[in-house]
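Asks: 3D, please:
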Amino acid sequence: MQQRARFYSLTIFLAVTLSIVTGVSAEPDKPVIRLWPIEMVGVEKNRLREEQIVRKDKISVTNVLDPNLTVYLAKSDRPTAAVIFCPGGAYKKLSYRPEEEIKKWNDLGISLFLLKYTVPDNPDAAFKDIQRAVRLIRHQADKWNIDPNRIGLQGNSAGGHLCVRLSQNYQQKVYEPIDDADRVRCNPNFVIARSAAYFQGRKSDLEFDEALFPMKNKVAPTFLTYSKDDKFSIGGTEYAKRLKKAGGTVHLKLFKGGGHGMRGCDWFTPATLWLKANKIIE
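Replies: As a prediction, this is how the structure comes out:
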């Protein structure tokens, strides 16, 4: 009897703290922009298909079959800056905390677009997704009250890697044009990368991934932030040094501790000051 009671208690605990959802999971009142025509994502059965796990304040998404953007618009009479947010998760899942990592951008007067890029284990497909995402938002700037010259990227961990990859390689042609949106440029106007991973390769087996980060193109102003005890900070510091040497604008903010998740680090305040210094927001 006592063992059965413990089993029921555990079952109730899991039901309260863990929710698994298959299918579209966007907030009902938030618009969703699908990136690709339905025939490119496996026809109608895959429309907005994903697997989502909700643990209290954290959401993890995987098996994204129909990459998309969820729109969080800032209230403004004038065109706003925009951030495309790329969650981390080792290119295996997308993990983020909505209250902590999404809605605060609106308080700055910045509209945010949550990018659910292709996962798991397909960084090159994710790179196509982020190119297409920037083009669609810039192409639809009037619709979303966005300033097309103030569209930036913010990414965590693998998402930060993806953002910086685009800032370096926006001229690469990685898919055939689909519509008028693909006539629009996909280079970001600014980049904020938090705990960006894999500058030394996904297996950390390189000194520096020069193939993916060649320092050849004009790169958007970049804000990098790490905890010093994060193993990926070594690659990020090297990236900042190389970008500065190449003539790029980069700001590296390091915190003493906090690990890869930057626990307890207020990186958002210096990032906000950086945005103001670069005249992206007032």
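Asks: please make it C-alpha for all contacts and neighbour counts, starting now.
Replies: Will do.
Asks: would you map the helices across the stretch 101-250 of the chain?
Replies: Taking DSSP state H, counting those that start in this stretch as the criterion, the stretch 101-250 of the chain carries its helices at 104-107, 123-139, 158-169, 233-245.
Asks: gap between the shortest one and the chain center?
Replies: It refers to helix 104-107. Relative to its chain's centre, helix 104-107 lies at 16 Å (C-alpha atoms, centre = their mean, to the nearest Å).
Asks: who are the packing partners of it?
Replies: Secondary-structure packing of helix 104-107 (3 or more C-alpha pairs under 8 Å, 6 or more residues apart in numbering; DSSP states H and E): strand 110-116.
Asks: try it again with 10 Å
Replies: When contacts are defined as 3 or more C-alpha pairs under 10 Å, 6 or more residues apart in numbering; DSSP states H and E, helix 104-107 sits against strand 80-86, strand 110-116, helix 268-277.
Asks: what sits up against that helix?
Replies: 72-76, 80-83, 98, 110-112, 268, 272 (C-alpha atoms under 10 Å, 6 or more residues apart in numbering).
Asks: residue 126: which of these is nearest?
Replies: Relative to residue 126, the closest of the contacts of helix 104-107 is residue 83; by C-alpha to C-alpha it sits at 17.0 Å.
Asks: ok so, going back, out of the helices of the stretch 101-250 of the chain, flag the one nearest residue 11.
Replies: Of the helices of the stretch 101-250 of the chain, nearest to residue 11 by C-alpha to C-alpha is helix 158-169, at 33.2 Å.
Asks: ok and the closest one relative to helix 233-245, angle-wise?
Replies: 20 degrees (axes from the mean of the first three to the mean of the last three C-alpha atoms, to 10 degrees).
Asks: ok now helix 158-169, how far from the chain's centre?
Replies: On the basis of C-alpha atoms, centre = their mean, helix 158-169 sits 9 Å off its chain's mean C-alpha point.
Asks: what residue is smack in the middle of the protein?
Replies: With distances taken as C-alpha atoms, centre = their mean, residue 86 lies nearest the centre of the chain, 0.9 Å away.
Asks: please give me the structure for this one as well, since I'd like to look at both together:
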Amino acid sequence: MTIDFRARALRVAVPVFAASMLAFGGGGASAQEPLVNEQVISLWNGRPAGTPDTLEPYIVERSKDLFRADRALMGIADPSLTVILPEHPNGTSLIVAPGGSYRRVVLDKEGIEIGKVLANEGVTTFLLAYRLPGEGHEAGPDVTLADGQRAVRLVRAHAEEWGLEPDRIGILGFSAAGHLAASVATAYDREAYAPVDAADSLSARPDFTVLVYPVVTMEDPYAHAGSREALLGKEPTAEDEALYSPERHVTAQTPQTFMVLADNDPSVPSQNAIDFYLALHQAGVPAELHVFSDGRHGFGIRKAADQGMPVAGWPALLGDWMRYNHFIVEDTE
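Replies: Okay, here's the model as predicted:
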């Protein structure tokens, strides 16, 4: 499969939310609103096998503010990557999976916002529209893992032609998609689908993982009930709960991880991220965990900044972490 970013590229302005939001670790954002390219790439070149023929995509606008979108995508029959390509790509890429309780994919506050912030640092973002397990797919709960694995492999397969480094590919998951990202990080070698092309011969292991107010466990007492039901059904077995709980499957080969959340999250218990951190620590995997006292759930970027929350600084912390670990490499020329 040959994919050319330039073939269907669109020019869009990046809104400047606040200098502190767009500046990673003091790197600074341009006073001018930068331009990025956007393009949509099908993960499977169309509707994957096992996807209901009647399933069609639709978007629900949930915002009460005429000037701020809050769209949710459902009916995902053709999973895709929407590429946000910076003016000056630095070779690092991040696959971003927005949350939505595994019942929807939140497009704006957990997708486009972070993609445009990352563009200021030269990071190429791939926004992942993944299949929702409760929409009748034959593969059931494995559709999310399959789409995550396929996304990593597809980016790695085309890294050279896209000007990306195959060993600087990360995955970021918000909320329920934190479970997706943690699953890819810990089950990258689990056979979640039958290979479809040469890209599937490559490793699906991300080089780093970012989890933002993540769902992780499927086991009581800390499971997020809505995400678990959407993924595993109303009466999952103990064996399935354990199989789909990423904190149980951390090894020394799990990618290093950055996590951020609020201690007063009323939706997803903070123990989800804490237990994943403890599993990483026990396995000797470098990990960084930031727990803010206030922020609740779904703070995103712009919402946290508008409300003046300390958690609004999390993109800068992520940038510092990526620099320190050489996932963002400064241009010394």
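Asks: for residue 254 of the first structure, find the nearest of the helices and strands packed on helix 104-107 of the first structure.
Replies: Among those, helix 268-277 sits nearest to residue 254 of the first structure (C-alpha to C-alpha), with 10.7 Å.
Asks: what do we get in the second structure for the residue nearest to the centre of the first structure?
Replies: Alignment note (TM-score structural alignment): residue 86 of the first structure maps to residue 97 of the second structure.
Asks: its match: what's it in contact with?
Replies: 81, 105-107, 110-111, 126-130, 148, 171-181, 211.
Asks: how many neighbours does residue 256 of the first structure have?
Replies: 12 (other C-alpha atoms under 10 Å).
Asks: ok, the one 5 residues further on next?
Replies: Other residues within reach of residue 261 of the first structure, judged by other C-alpha under 10 Å, total 15.
Asks: identify the residue of the second structure aligned to it.
Replies: Residue 261 of the first structure maps onto residue 298 in the second structure, by TM-score structural alignment.
Asks: and its match, how far from residue 264 of the second structure?
Replies: 12 Å (C-alpha to C-alpha, to the nearest Å).
Asks: just residue 312 of the second structure next, same as before
Replies: Residue 312 of the second structure is 15 Å from residue 264 of the second structure, by C-alpha to C-alpha.
Asks: more crowded one of these two?
Replies: Neighbour totals were compared for residue 312 of the second structure and residue 264, and residue 312 leads with 22 against 16 (other C-alpha under 10 Å).
Asks: doesn't the more buried one lie inside a strand?
Replies: No: counting by DSSP: H, G, I helix; E, B strand; the rest coil, residue 312 of the second structure is not part of a strand but helix.
Asks: tell me the contacts of it?
Replies: 20-21, 292, 295, 299-306.
Asks: now the residues you listed in TSV, with secondary structure?
Replies: Shown next, in TSV, are the contacts of residue 312 of the second structure (three-state DSSP):
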residue	secondary structure
20	helix
21	helix
292	strand
295	coil
299	coil
300	coil
301	coil
302	helix
303	helix
304	helix
305	helix
306	helix
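Asks: looking at the residues you listed, which has the most residues close by?
Replies: residue 295 (24 neighbours).
Asks: how much space between the residue nearest to it when sequence neighbours are not counted and residue 180 of the second structure?
Replies: Distances taken as C-alpha to C-alpha, 6 or more residues apart in numbering put residue 262 closest to residue 295 of the second structure, at 5.1 Å, once the chain neighbours are dropped. Using C-alpha to C-alpha, residue 262 of the second structure is found at 20 Å from residue 180 of the second structure.
Asks: quick one: which of the two has more around it?
Replies: Counted by other C-alpha under 10 Å, residue 262 of the second structure and residue 180 do not tie: residue 180 has more neighbours, with 33 against 22.
Asks: distance-wise, check the more buried one relative to residue 292 of the second structure.
Replies: Taken as C-alpha to C-alpha, the span from residue 180 of the second structure to residue 292 of the second structure is 23 Å.
Asks: now swap in residue 49 of the second structure and tell me
Replies: Relative to residue 292 of the second structure, and taking C-alpha to C-alpha, residue 49 of the second structure is found at 42 Å.
Asks: just residue 330 of the second structure next, same as before
Replies: 29 Å.
Asks: what do you get for residue 141 of the second structure?
Replies: From residue 141 of the second structure across to residue 292 of the second structure, the span is 31 Å (C-alpha to C-alpha).
Asks: where do the strands sit along the first structure?
Replies: Listed in chain order, the strands of the first structure (DSSP state E) span 18-22, 32-34, 51-55, 58-62, 68-72, 80-86, 94-96, 110-116, 146-156, 190-194, 222-227, 250-255.
Asks: how close does residue 94 of the first structure sit to residue 270 of the first structure?
Replies: 25 Å.
Asks: compare these two (neighbour count), which wins?
Replies: Remark: of residue 94 of the first structure and residue 270, residue 94 carries more neighbours, 26 against 13, as counted by other C-alpha under 10 Å.
Asks: run through the residues that contact that one.
Replies: 52, 59-64, 86-88, 115-120, 156, 158-159.
Asks: again, only this time at 8 Å
Replies: 59-62, 87-88, 116, 119 (C-alpha atoms under 8 Å, 6 or more residues apart in numbering).
Asks: in the second structure, which of those still touch?
Replies: Retained contacts for the contacts of residue 94 of the first structure in the second structure, judged by both residues aligned by TM-score structural alignment, their matches' C-alpha atoms under 8 Å, are 60-62, 87-88, 116.
Asks: so who does the closest residue in space to residue 56 of the second structure that isn't next to it in sequence touch?
Replies: Among residues not flanking residue 56 of the second structure along the chain, residue 75 sits closest, at 5.0 Å (C-alpha to C-alpha, 6+ apart). Going by C-alpha under 8 Å, 6+ apart, residue 75 of the second structure touches 55-58, 131-132, 135.
Asks: any idea what residue 75 of the second structure aligns with in the first structure?
Replies: Aligned partner of residue 75 of the second structure by TM-score structural alignment: residue 63.
Asks: do residue 41 of the second structure as well
Replies: So, by TM-score structural alignment, residue 41 of the second structure is matched to residue 33.
Asks: what separation do you get for its match and residue 66 of the first structure?
Replies: 10 Å.
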